[in-house]
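> Have a look at this fold, sequence not included:
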């Protein structure tokens, strides 16, 4: 099925309009007319092959919200007209221990990404949400219960939302817990909102004095400018959990020193080069941990969407037409967005 899309034909080329093919829905497929697609840093890294291994043409986009326009004969959980979402995965092996536990993001045989993943469909790799429609196995389609006028702001929940929700849930964040969120960007602003909604005492860390009020508006109880030693020192040894969303190399010791005994700092940003090696003594003498987390499984992503719908949580966004995507990438690199770009798919017409 011919579909209008926007993508790149090479790492050094701007994104451009193109026509791609989508498969005819099979028995277990759901066809989705895309209304909105969030813009993630991963899109930029993949389009420009900064992580290597990009297959071209590359159509990015894995924060997809739309409406069901066709279903396969064996699909029972979705009907035409349903409001649905697709996140970072469209398949996994379904038979390893991780998949059996509903942790498809850790599939031992590698999950299939919504874009740049191997597939039998032409051109041999998946093509993402910068397009008018997509066809996805029903096991990887999510139900959205937010009101229609919030759907654009729901799109980033499919990546930024679950990336921050999953570690907060895994480390049992809730009332009585003191939680730090490092970085107030696309991921960090969602971390603040979610940790606040879970009932934790939330402390936001930023390098910018100008973001103090922004962080409070998002739900932070306290704000620390990490470049001010006295502010950092005042919180020494007091955090149960720190969610570090910064994707650039930095001194981890400054934050592990703030953890209680048995506290954990979880990293969700992947820097282009390694962080400086942490002070192991600081970990040993406090039984502290540095951990990592990757998005979430399908069941947990559905749980996150339902939690956000119940608490009125969406992302803070700036809507753009798809033709402005290259400018949006450059602004994203300068952190010149509050806090996530979302493509209006109507602009593809």
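Arrived safely. For clarity, every value in this text was computed on a predicted model and none was experimentally measured.

> CA only for contacts and neighbour counts going forward, please
OK.

> packing partners for the helix or strand hosting residue 243?
Take DSSP states H and E as the rule and residue 243 turns out to sit in strand 239-244. Other helices and strands packing on strand 239-244, by 3 or more Cα pairs under 8 Å, 6 or more residues apart in numbering; DSSP states H and E, are helix 160-170, strand 178-182, strand 259-267.

> Which one of those lies nearest to residue 2?
helix 160-170 (29.8 Å; Cα to Cα).

> from the chain's centre, how far out does that closest one sit?
Here the centre of helix 160-170 is set off from its chain's centre by 9 Å, with Cα atoms, centre = their mean, to the nearest Å.

> where exactly do the helices run in the stretch 151-300 of the chain?
Under the criterion DSSP state H, counting those that start in this stretch, the stretch 151-300 of the chain contains helices at 151-154, 160-170, 188-197, 212-218, 229-233, 253-256, 280-284, 298-311.

> and here's the other structure:
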């Protein structure tokens, strides 16, 4: 049967969140029902509330870095039990039949996965009207068990939250394009960039931070970066130095040529930060062809890499947190302060690595 709960709702484009009652659709056989404990605040939530990408539907319950406790399971669920601590991310379901889904890469589901709080304006990623009932800014959630990821014992909630989106988003290209010894450039030293540096080191990859903000140097080095490249510096010395660059920037802060010139011949530029609609990619064919550099994109992560990442984190939690004030400086705030936190994040006034909103 349907269930009434409370959630923070964005009623229309650009409007502040309001605590309101919502009604969840009936629990399906393959779903679990969770009491939500907390949720990380991702820049994507801000983009969606202002419809920067043109795929938002209102009213909307945002949130996709949620941690909750299972309190009920559907009739077909055998993988989860009441009391399990789980994380809910950007996807709530997928076809589970295509080649990508069968190998745990549901993020590139061929018919299109179902976004956690996406609806009709998102096309194949919003088949069901989950714009109102979907996101993790709700006190209770119902989601396919496959996308309620069990969080290993010992991994704190506030560490798990940012890994569910930001961590997974950078972990997948680390698995796809890097191997031990890879010289990696991480562009954009915010939540995603910090996670990329730490996770890269755990996989034996050598990360260098790339940023337009010189004041981020110490934090990047503390996170484990071997070196720091600032766009204010002479970049000629860094030309052709990197095997891979993962760009986490949520806007086109630099021309594509700036990054591609930093790659070795045959190197890969991977964009994971999603700019606003209309911010296109521009580069010339001749230098691309003659250097055999590659330009790729990557979106969130599927269940295979998500489980792998959490196992890696579980086994290396001390390393992840050691000598890294940013990972320890997660700002926990009550959900009642969600609007202020979103404003600070957009204006880059947040003091820590990530906001975590707590019920």
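That came through, no problem. Quick caveat: nothing in here was measured; it's all calculated off a predicted structure.

> okay, the strand holding residue 243 of structure 1 sits on what stretch of structure 2?
Using TM-score structural alignment, the residues of structure 2 aligned to strand 239-244 of structure 1 are 242-247.

> what do you get for stretch 202-220 of structure 1?
Using TM-score structural alignment, stretch 202-220 of structure 1 pairs with 207-225 in structure 2.

> which of the residues in that stretch are buried?
207-212, 216-217, 219-225 (16 or more other Cα atoms under 10 Å).

> What are the boundaries of the strands in the stretch 1-150 of structure 1?
2-7, 16-21, 29-38, 64-71, 83-86, 89-91, 112-113, 133-137, 142-143 (DSSP state E, counting those that start in this stretch).

> thinking again about what came up before, from the chain's centre, how far out does the match of strand 239-244 of structure 1 sit?
On Cα atoms, centre = their mean, the centre of stretch 242-247 of structure 2 falls 18 Å from that of its chain.

> now swap in stretch 103-115 of structure 1 and tell me
With Cα atoms, centre = their mean, you get 15 Å for stretch 103-115 of structure 1.

> ok, now stretch 194-205 of structure 2?
Here stretch 194-205 of structure 2 is found 15 Å from its chain centre; the criterion is Cα atoms, centre = their mean.

> Please identify the buried residues of that stretch?
Within stretch 194-205 of structure 2, judged by 16+ other Cα under 10 Å, the buried ones are 194, 195, 196, 197, 198, 199, 200, 201, 202, 203, 205.

> need the contact list for the alignment partner in structure 1 of residue 101 of structure 2.
Under the alignment defined by TM-score structural alignment, residue 101 of structure 2 is paired with residue 99 of structure 1. Neighbouring residues of residue 99 of structure 1 by Cα atoms under 8 Å, 6 or more residues apart in numbering: 92, 93, 106, 107.

> Among these, which pair sits farthest apart?
93 and 106, at 10.5 Å, using Cα to Cα across these.

> higher neighbour count, those two?
Of the pair residue 93 of structure 1 and residue 106, residue 106 is the one with more neighbours under other Cα atoms under 10 Å, namely 20 against 15.

> is it true that the more buried one touches residue 96?
No - Residue 106 of structure 1 is beyond contact range of residue 96, at 9.5 Å (criterion: Cα atoms under 8 Å).

> who touches both of those two?
When Cα under 8 Å, 6+ apart defines a contact, no residue borders residue 106 of structure 1 and residue 96 alike.

> Skipping its backbone neighbours, what lies nearest the equivalent of residue 174 of structure 2 over in structure 1 in space?
Structural alignment places residue 174 of structure 2 opposite residue 168 in structure 1 (criterion: TM-score structural alignment). Closest residue to residue 168 of structure 1 apart from its sequence neighbours, by Cα to Cα, 6 or more residues apart in numbering: residue 195 at 7.0 Å.

> ok, now how distant is the one you found from residue 216 of structure 1?
Noted for residue 195 of structure 1: a distance of 13 Å to residue 216 of structure 1, by Cα to Cα, to the nearest Å.

> State the distance from the residue lying farthest from the centre of structure 1 to residue 257 of structure 1.
Here structure 1 reaches farthest from its C-alpha mean at residue 285, the gap being 33.5 Å by Cα atoms, centre = their mean. With distances taken as Cα to Cα, residue 285 of structure 1 is found 11 Å from residue 257 of structure 1.

> separation between the residue nearest to residue 260 of structure 2 when sequence neighbours are not counted and residue 78 of structure 2?
Leaving aside its sequence neighbours, residue 260 of structure 2 sits nearest to residue 269 (Cα to Cα, 6+ apart; 6.7 Å). Residue 269 of structure 2 sits 41 Å away from residue 78 of structure 2, taking Cα to Cα as the criterion.

> try residue 289 of structure 2
From residue 289 of structure 2 to residue 78 of structure 2 the distance is 51 Å (Cα to Cα).

> and what of residue 325 of structure 2?
40 Å.

> try residue 176 of structure 2
Using Cα to Cα, residue 176 of structure 2 is found at 31 Å from residue 78 of structure 2.

> Run a quick neighbour tally on residue 153 of structure 2.
Neighbour tally, residue 153 of structure 2, other Cα under 10 Å: 8.

> how near is it to residue 90 of structure 2?
Taking Cα to Cα, one finds residue 153 of structure 2 at 22 Å from residue 90 of structure 2.

> quick one: what's aligned to residue 358 of structure 2 in structure 1?
So residue 358 of structure 2 corresponds to residue 344, using TM-score structural alignment.

> got it, and residue 332 of structure 2?
The alignment partner of residue 332 of structure 2 in structure 1, by TM-score structural alignment, is residue 319.
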